[in-house]
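**Student:** sequence first, predicted coordinates after that:
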Amino acid sequence: MRLKWLVIIVLVFLANSYAQTIDKLYLWPEEVPNEKGIKHNPIQIPDTSRNVIRITNITNPLLTVFKPVDSLKNGASIIISPGGGYKYLAINIEGYEIAEWFISLGYTAFVLEYRTPDNRIGALNDIQRAIRVVRSNSKKWNLDSEKIGVIGFSAGGHLSALVSTNFKINSYSKVDEIDKVSSRPDFSLLIYPFSLDQGVDNTLSPDFKIHNNIPPTFIFGTSDDTYANSFNVFASALQKESIPLEFHLYPNGGHGYGLRKGNHAAETWPLLAEKWLVETVF
C-alpha cells in the first residue's frame, strides 16, 4: 500500500504546471552495445526508504523528456544522470525531481536511464549516445545544439565527469548517422560525484582524461560526505588545466540529498547552480 501511494505521489508531482509534455525516447534502435541481456523494462527495488524510488536491471536505456511551457523555453537542454552506485538509479530524487526544477528555468530536461547494475562501459555508451541523440535532433526540437549540458548526482556525477573528459574517445562502434555528431557536453554540473579519486593514494582516477577542451564545470558537495576527496581532486585537476570552474564545498549535508527541502546543502546548490548557469550558458 505504501508503495502504491508513493507511485501516485510521484505521478502527481510530475504533472505540475511547468511541464508541457513528458515523453520517452529509447536510445538504441536495435542491439544495445555491451549488453548481453534482452531489452526489457527496468525492475523497481522494493526499498523506498526516504521516499526514494530505485530502479535497476536496465537493458533498454532511454531518455524521459520533460519539456517546459513555451513561455519559459530558453533553447538550452540538460541530460540528467541519477546516482545509485552503478547498482541502481534513484530515479525520482535525482532524476524526475531535478527535471522539474530545470523546466521551471526554461530548460528541456532529459532524464537518462543508463545501464545498471555494474555495467560502467554500457553506462558510458548510453550517455555519449544520449548527447548525440539530443544534438542531432536539436533543430527539429527547437533546441540550441551548442547549449546541451549534463548534470549528475553521485554515480551519475561520476558518469557526467567521464563523458565531459572522454568525449574524444568513442566508447562504442557507430550504429547510425546520429553517432557522427559530437558527444561533448557544452557545460557540466557534478553534484556530490562519487569515486573520482581511484588513482594511486586517492588521486584522480586515470579514467578521466584531463585536457584543455573540457566544458565549463560546476561542482558542489559537502565536507562531511564520504566522497569529499573525490570533489577536491577533480576540481584540482580542472584548475591546473585552467578549465572554467566553480567549486563549492559546504561543511555539512551528507550525500544523496537531491534538492529536497530540509537539508541546507540541498536547498543551497540549486541557487548557486542557477546563477552559474545564467553566467555560463547565456
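**Tutor:** Received it, and whenever you're ready, just let me know what you need.
**Student:** contacts and neighbour counts: CA atoms only from here.
**Tutor:** Noted.
**Student:** quick one: the helices in this protein?
**Tutor:** In the chain, the segments counted as helices under DSSP state H are 2-14, 97-104, 120-136, 155-165, 228-240, 264-281.
**Student:** what's the closest of these to F218?
**Tutor:** Nearest to F218 among these is helix 264-281 (7.3 Å), distances taken as Cα to Cα.
**Student:** name the residues that touch that closest one?
**Tutor:** With contacts defined as Cα atoms under 8 Å, 6 or more residues apart in numbering, helix 264-281 is touched by 147, 187, 216, 218, 220-222, 246, 250, 252-253, 257-261.
**Student:** then stretch 10-19?
**Tutor:** By Cα under 8 Å, 6+ apart, stretch 10-19 touches F66, K67, P68, V69, N92, Y96, E97, E100, I103, S104.
**Student:** also stretch 129-143?
**Tutor:** Stretch 129-143 has contacts (Cα under 8 Å, 6+ apart) with 27, 63, 75-77, 79, 112, 144-145, 148, 178-179, 181-185.
**Student:** and here's the other structure:
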Amino acid sequence: MKKVNTLILFFGLAAFCHAQEIIEIPYEKPTDIVWEGEEKDYYSKIWDTEIVSNVSIPRMEVFRADPAIANGTSVIIAPGGGLYAHSIKKEGTDVAKWLNDNGITAFVLKYRLVPTKGDAVKEITEAGANNPAEIGVKVKPILPLAISDGLSAISYVRSHAEDFGVDSNKIGFMGFSAGGAVTMGVSYNYTPQNKPNFLVPVYPWTTVIPIQKAPEDAPPMLVICATDDPLGLAVGSTALYSSWQKDGKVVGLHMYAKGGHGFGMKPQGLPSDNWIARFYEWSIAEGITVPQTE
C-alpha cells in the first residue's frame, strides 16, 4: 500500500508540474463586436494542424524555462491564422518548448480573433477562394484589438518579470503571419512600459498593415520568410527589413529560397526548418540572450 501511495504521489506531482499555467491579460471589451459561443480548440484537416478559434478573451499560456538553464530572456509568441484562428501548435506551443530547451521562457498569446461560429479555417479558406474582400472587412476591426492584446501581454510580463524569473529588459515579441502583423503593430505603437526589447516577425502578413518608418528608438528585429511564400509576403518582408536598415537600426533577415507559408516548427526537409536556430544564434550575437554552458 505504501508503494501504491508513493506512485500516486509521484504521478500527481508530475501532473502538477506539467499543468497549464494560463493567464488572462488586461483588455478593454469592445462595444461593437460580439462573439457568440465559446472558444474552439480542434484539429483542422484543411491546415493539417491544431488550431484555436473564436477567441474573445486574450490569454497567455506560460512556458517557464528550467531554472537550471534559464537565462532571463523571454519571448511572447503570437501564432498565425489570418486573424480567424491560431495555429496553436506549430506556431505556438512547439516554438515555446524549443525556446524552453534553450533557457528562454515563453508565453503563447491567444490574441482576439474574428468571431466565428463553426469551422474558422473552412470559413477563411472559402472566403479566400470566393470573396477575398470579405476577409479584409472582417479582419479590419479585429487587428487593432489583437495589437492591443500584444502590447498588454508585454506590459504584463514586464510588470511580473520577477515572478516569472525573467529580465524585464529582455522581453521579445515573435509573431507568425497574422501574428507577424500583430508584431508589426506592436513595433509601431509601443510606449516605454510595453516596448518589446526585440522583434521577430516570421513571414509577417505585411499586406494587412502598412510598413512605416522605423521608430527612433526601434528595438532590434529579425525578419524571417521564404521567397516562395505563396501569399507573396517575401516582398513585404524585405521592405520591412529595409525600413529598419535604412535608418541604421539593428536588423537581420533570413530569406529562404524555399519554405512556403506557415512552416513554423513543421519539418519539411528544407533549410527553413532551422529558422529558430538562426534566431537563437542572432539573439546571442546581439546580446539578447546568452548561450548555455556545459
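**Tutor:** Received the coordinates, thanks. Treat the numbers as computed from the prediction; the structure is a model and nothing was measured.
**Student:** so after superposing, what's the score?
**Tutor:** Here the TM-score for the pair of chains, by TM-score structural alignment, normalised by the length of structure 1, is 0.80; 246 aligned residues with a Cα RMSD of 2.4 Å.
**Student:** quick one on the thing from earlier: I'd like the contacts of stretch 10-19 of structure 1 as JSON lines, with neighbour count appended.
**Tutor:** Shown next, in JSON lines, are the contacts of stretch 10-19 of structure 1 (neighbours: other Cα atoms under 10 Å):
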{"residue": "F66", "neighbour count": "26"}
{"residue": "K67", "neighbour count": "25"}
{"residue": "P68", "neighbour count": "25"}
{"residue": "V69", "neighbour count": "17"}
{"residue": "N92", "neighbour count": "20"}
{"residue": "Y96", "neighbour count": "24"}
{"residue": "E97", "neighbour count": "18"}
{"residue": "E100", "neighbour count": "23"}
{"residue": "I103", "neighbour count": "23"}
{"residue": "S104", "neighbour count": "18"}
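**Student:** and the furthest pair within the contacts of helix 264-281 of structure 1?
**Tutor:** Largest separation among the contacts of helix 264-281 of structure 1 by Cα to Cα: K147 and N252, giving 32.0 Å.
**Student:** and those two? which has more neighbours close in?
**Tutor:** Applying other Cα atoms under 10 Å to K147 of structure 1 and N252 shows that K147 carries more neighbours, namely 20 against 14.
**Student:** contact partners for the more buried one?
**Tutor:** G75, A76, S77, D186, F187, V281.
**Student:** so the fourth one touches E146, yeah?
**Tutor:** What it means is D186 of structure 1. Yes. If you go by Cα atoms under 8 Å, D186 of structure 1 and E146 touch, sitting 6.2 Å apart.
**Student:** which one's more surrounded, the two?
**Tutor:** For D186 of structure 1 versus E146, neighbours defined as other Cα under 10 Å are more numerous around D186 (20 against 16).
**Student:** please tell me how far the more buried one sits from L63 of structure 1.
**Tutor:** Using Cα to Cα, to the nearest Å, D186 of structure 1 is found at 18 Å from L63 of structure 1.
**Student:** over to N125 of structure 1?
**Tutor:** 13 Å.
**Student:** what about F107 of structure 2, neighbour count?
**Tutor:** 27.
**Student:** so who does the aligned residue in structure 1 for it touch?
**Tutor:** Mapped onto structure 1 by TM-score structural alignment, F107 of structure 2 lines up with F110. When contacts are counted by Cα under 8 Å, 6+ apart, F110 of structure 1 touches L63, T64, V65, F66, S77, I78, I79, I80, A99.
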